[in-house]
Structures are given as C-alpha cells and as structure tokens.
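**Student:** below are the sequence and a predicted model for it; my questions follow.
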Amino acid sequence: MFDHKGRLTCGMLFDVLGWEAGTRIDITAHAGTIVVRGARGGAHEVKSRRFLHIPATVRHWCSFGARELVLLRAVPELSVLLIFGQERLDQALPDPRRLVDAARAVGGQVGGSGGGPSDRAVEAGRSVSRPAAGSGELGGGRRG
C-alpha cells in the first residue's frame, strides 16, 4: 500500500532483487503499471529505511491514489519490480462471482454427525491430508 507520501515499504522484495539502501533505480510507467528497474545511473534510489518513493507524476499516470492497495511483483532476472493497481488486478483475475457460483463442496457428509458446515470442513481436511492406501508414499505417512 502506498502511504500518504507515495512511499512503498517492500524490504523482502528488495532482498529478492538484491537491492540495498542506495541502489540506483529508474521508475517508469506502462499500461497502468509502474516499472521500477535497477539501473547504475538511475535517477532514483532505494532509501536507507528500505522504502521506495514513487513520484506523484508517475502515480497519477497510473491513477494510483494515496493509500492505494497495490500488488508488487519482483522479477529478479530483470532486476525489476512491477507495481500493479486494483484496476489491473480486476482485469487479470477471474470474476469472483463466477468462481463462487461454480465452486463445488469438497468431501462429503461425515456419517452420523449431522453433516453441518464444520463437519464437512473436518472431513474435507481428512480427505486431503490422508494418503491413499497403496499410494507408495515415502516416509511412513499416517494412515487412517
């Protein structure tokens, strides 16, 4: 999430990218996505407190507001951090209503237990975690 000054804290991603305080970067935008590239002669840098300040002009080009929730994606082989906004996520992700409507229950009713929602969840957990007989699972998995 951007703070009120347009900063992002993303230390774990800096680690993945190999970026430390003082690493020079370039910040550009394309198709509503902010592109941050590691660049020796970059116009910007990773700050000492391990945050990025994204200039207001770049945020406005991508229609990002203060405290906007964003998705960050590190691409280490390119030394790039991509910043996606909610609108791009809504376009890329499947329609949640369709997913919910198409969802099927996992597992079945536990015999004689009433079959309430929590019973079905317990049974679903058992069916997922229990190895099938003769599955050849290594390590002596629990059989139940």
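**Tutor:** The structure has been received and is ready for your questions. This one's a predicted model, so the numbers in the text were calculated from it and none came from an experiment.
**Student:** from now on I want contacts and neighbour counts done on CA atoms only, so please keep to that.
**Tutor:** Will do.
**Student:** which strand or helix spans Ser118?
**Tutor:** Taking DSSP states H and E as the criterion, the element that holds Ser118 is helix 117-129.
**Student:** list the buried ones in that helix?
**Tutor:** Along helix 117-129, the positions that meet the burial threshold by neighbour count (16 or more other CA atoms under 10 Å) are 119-121, 123-124.
**Student:** this is the comparison structure:
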Amino acid sequence: MPALPQQRTEAKMYRLASIDSSGRIRDRSIIGAMGWEPGARLEIRQGGGVIVVRRDPQGVFTVTGQGHLLLPAAVRHWCGLAAGERVLLTADPAAKLLVVYPPIALDEMVAQAERAVLGGDPA
C-alpha cells in the first residue's frame, strides 16, 4: 500500500448516509456542495460496483423538491441496496462528480487494503 501524503491536495467531501424506503438519500450538504438545486437534472449510472451521478441538462433524473438525491429502483436493485442501508458518498465539486459506494463496494475496498497491508487473505 502506498504511503499517504502529508496533506490533502483535493477538496473532496465524504459523507455516510442512509437510504430511505423510497430510495432517497437525505444528506443535503453533499448536494449543496455540488451546487445542485432542487430540480437539477442528473445522469445516474452504475459501473464498476459504484453509482456515478453527474449533472446533465439532458438527464432523466432530478434532485427532489426537498433537495435530496433519489436513486432509481433499478440502480438500488442492481447494487442490492435496501431501505436503511448506509452508503459512502464522495463529492468532487471541481470534477462535478458524485460517487455512491454501496456496502459491497466498501467491503471489497477494505479487503483489498487489508490484503495489501497484511499480505494474502484477511483472517
């Protein structure tokens, strides 16, 4: 595992948030950091085990009237997200990119880091 830098060089924002029974992520601070207002059109897609969200004037999805991110049912089912589960949100306003990491993606990232540090499979 590479050594960590002495200081952060990027202005990314991280949050853990729960998904409600309708698929809403109610953390408005991350939506605000992205500069997305209610009604902003979004592209939401999945790939590589994560959910990628970008502002897109042609996007099919929108920020809710209350300023929440609503994950479509198909995306939630694809990554096995159920109501009450927590996800890691990473916002990179400079890159205009929000990534949602489901628990299974976090499990894999942690397992990879542990293998790199401990060598082999974690016990």
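**Tutor:** Perfect, thanks for sending it. Everything quoted here is computed from the prediction, not taken from an experiment.
**Student:** matching residues in the second structure for the helix holding Ser118 of the first structure?
**Tutor:** Per TM-score structural alignment, helix 117-129 of the first structure has no counterpart in the second structure.
**Student:** and stretch 70-86 of the first structure, by the same measure?
**Tutor:** Under the alignment (TM-score structural alignment), stretch 70-86 of the first structure falls on residues 87-103 in the second structure.
**Student:** so what touches the matching stretch?
**Tutor:** Surrounding stretch 87-103 of the second structure, the residues in contact under the criterion CA atoms under 8 Å, 6 or more residues apart in numbering are 11-19, 30, 33-35, 49-55, 79, 81, 86.
**Student:** 7 Å instead, please
**Tutor:** 11-18, 30, 33-34, 50-54, 79 (CA atoms under 7 Å, 6 or more residues apart in numbering).
**Student:** mind listing which of those are in strands?
**Tutor:** Those of these mapping onto strands are 13-18, 50-54, per DSSP state E.
**Student:** on that earlier part again, let's have the buried residues of helix 117-129 of the first structure in TSV, adding distance to Leu99 of the first structure.
**Tutor:** Conversion of those to TSV gives the following (distance: CA to CA, whole Å):
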residue	distance to Leu99 of the first structure
Asp119	23
Arg120	20
Ala121	19
Glu123	22
Ala124	19
